[in-house]
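Peer 1: structure for the following, please:
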Amino acid sequence: MAVDTRVTTAVERRSAAGRRRGSASRTRNAVLPVVVFVGLIGVGYLIALYYDKVRELPFLVPYPHLVLKAIVAEPAFRPQLLEALGNTALIAVIGLAIAIVLGIAWAVLMVQAKWIESALFPYAVVLQCIPILALVPLIGSLFGYEMPSRIIVTVLFALFPMVANTLFGLQSVDKGQRELFQLQGASRWTTLTKLRFPAALPSIFIGLRNSAGLSVIGAIVADQFFQRGQGGLGVLISVMNQRLNGAEMFAAIVVASVFGVLVFVLFGWLGRLAIGRWFDFN
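Peer 2: Next up, the predicted model:
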């Protein structure tokens, strides 16, 4: 009986120590980003002070509080910022949706046979390696300089992670499980939907999260070059730069960065919500 009590006490102590370590780790993970953020703000003030007092070019690098003021307290600028954010979000969502469909279809086609993968995967790599900005003039000439061209550039940015991660997930199925499905006479469709896709879900969601972040970047980059029609954050950044409105330009950059981070975090959360109970999804 005494031995059982000692064992129980030791287990409780280890459990309490584990909880303390977990609490300390969560506190550290929450505090460290805040410390780094405060340091970056301090660096921003030093750089702005240099350009203001030494270079006498205060419009190039504004003080951080002026950037914050432009975001939340400039009645003339805030509607432009919100409209540009909405346009960028629309392009990013449409481009991401197209990239998801094309990427998954491409990967499913390649997983059907090795010769199909050998024939098609090099083109996925080529797509990733091509400097997309070099294609901008061609895309503009073929499709115009408005919304369709913006969507195409966004798709080009977001497509490869979906193709590569989906293909990796579909191919990661255990060989023994595949052979079991073959012994049971399962069709290709049954094997794909009942075996390959469930096993590939973690990789698919990782690709989706990466593609979501890249779709925001693609939408902003496309905006910089295709400035006709309804402009997004890229157009707003260019306009504010041309007008030498440093605070408003940096405000648009900050909003674009925060939007990209939020999209990345959102799809990570969706991945954990969808498959977190079955897979360790980080």
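Peer 1: please count neighbours and contacts with C-alpha atoms only from this point.
Peer 2: Fine.
Peer 1: run through the helices of the stretch 101-250 of the chain in chain order.
Peer 2: Ranges of helices in the stretch 101-250 of the chain, per DSSP state H, counting those that start in this stretch, are 114-129, 132-143, 147-171, 175-183, 188-191, 197-225, 233-242, 246-275.
Peer 1: and the shortest one, which residues are buried?
Peer 2: If I follow you right, that is helix 188-191. Thr191 (16 or more other C-alpha atoms under 10 Å).
Peer 1: this one next, for a side-by-side:
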Amino acid sequence: MTATVASSSLQGEIRRESRRATLRALGSSVLTLVLTLVAVLVMWQGSIWAFGLSPYIAKGPVQVWEHLFVDDDAAENLSTLMALLGETLVDAGIGFVAGLALALATASAFQLSKGLEHALMPLALLLRSVPLIAFAPVIIMIFGREAATTAVMGAIVVLFPALVNIAYGLKSASPQMNDVVAVYGGGPATALRKVALPSSLPAFFAAVRISAPGAITGALLAQWLATGRGIGGAIGGYVSSAQFSDVWAAVVVVTLVSLVLYNLVLIVENTVLARMGMHPEKRV
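Peer 2: Okay, here's the model as predicted:
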């Protein structure tokens, strides 16, 4: 009876400590998001003042706010920008999912076959160093000026950084845990599923954090160079017609969305890792 009570008390204390760790991680992530947004606003307005930029070209936070929420045509400006943003996010989402899924599948294949890794990882590292703008003409020539081009560019931006991160994370599994799987008759696939994938969670989340803004960048580039859709396609028209308030509003919205997505992933990451007992210093 005493042992049962002690065990129940211990389990309760573990659950309470897990909840406290989760709340601490969540609070830290939200604070990071707020401080990041404040820092961006300060640097934005401070740069305009420091460099003495013309108010005709450079718009500060107040001017952008008025353009989207105060001016007589603010509702129309905001509606147009949100429609463009929706197109960009759809294109970025397709590239993000495709690139991350391919990176996870390829990294898992590398974990199961060292020969495949030795053959293809140098190529992946080489391609990672090539700017996307260098791929763009070839991709446009193959896929045309269609939505497929946007998806491919977004996937390329996501694929190579995510592949390197996840492949590294899969190698972080404890050799002793792999030995336990082998002792109980498990093969490489079982070790991958039971040991390597859970151990790679920090690296996986790091890849997702990098990939979310990267997918938006790839979508913007594809829209600008190929499809003419979304915010990427609209910015060129805004610049050529000197609609600088629209240019700044578009840049601000894209930047804000990227920051929010990055920090949302960080919040999920901190919460999940805290519940699993993984500490920040163990992240990739």
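Peer 1: quick one, which of the helices of the stretch 101-250 of the first structure is nearest to Val34 of the first structure?
Peer 2: For Val34 of the first structure, the closest of the helices of the stretch 101-250 of the first structure is helix 246-275, at 15.2 Å, according to C-alpha to C-alpha.
Peer 1: in the second structure, what residues pair with that closest one?
Peer 2: Mapping helix 246-275 of the first structure onto the second structure (TM-score structural alignment) gives residues 244-273.
Peer 1: buried set for the strand or helix carrying Ala99 of the first structure?
Peer 2: In this structure, Ala99 of the first structure sits in helix 78-111 according to DSSP states H and E. Going by neighbour count (16+ other C-alpha under 10 Å), the buried part of helix 78-111 of the first structure is 78, 80-85, 87-100, 102-104, 106-108, 110-111.
Peer 1: what's the answer for stretch 213-225 of the first structure, then?
Peer 2: 213-225.
Peer 1: which outside residues touch stretch 76-86 of the second structure?
Peer 2: Applying C-alpha atoms under 8 Å, 6 or more residues apart in numbering, the external contacts of stretch 76-86 of the second structure come out as 67-69, 229-231, 234, 246, 250, 254.
Peer 1: out of these, who's the most crowded?
Peer 2: Ile231 (28 neighbours; other C-alpha atoms under 10 Å).
Peer 1: tell me the contacts of that residue?
Peer 2: Contacts of Ile231 of the second structure (C-alpha under 8 Å, 6+ apart): 81, 84-85, 87-88, 220, 223, 250.
Peer 1: could those be laid out in TSV, adding distance to Lys171 of the second structure?
Peer 2: Shown next, in TSV, are the contacts of Ile231 of the second structure (distance: C-alpha to C-alpha, whole Å):
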residue	distance to Lys171 of the second structure
Leu81	44
Leu84	41
Leu85	38
Glu87	38
Thr88	35
Leu220	34
Gln223	37
Ala250	41
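Peer 1: between the residues you listed, which is nearest Gly52 of the second structure?
Peer 2: Ala250 (22.1 Å).
Peer 1: can you name every helix or strand that the helix or strand where Val34 of the first structure lies contacts?
Peer 2: Using DSSP H and E, Val34 of the first structure sits in helix 2-49. Helices and strands touching helix 2-49 of the first structure, by 3 or more C-alpha pairs under 8 Å, 6 or more residues apart in numbering; DSSP states H and E, are helix 64-72.
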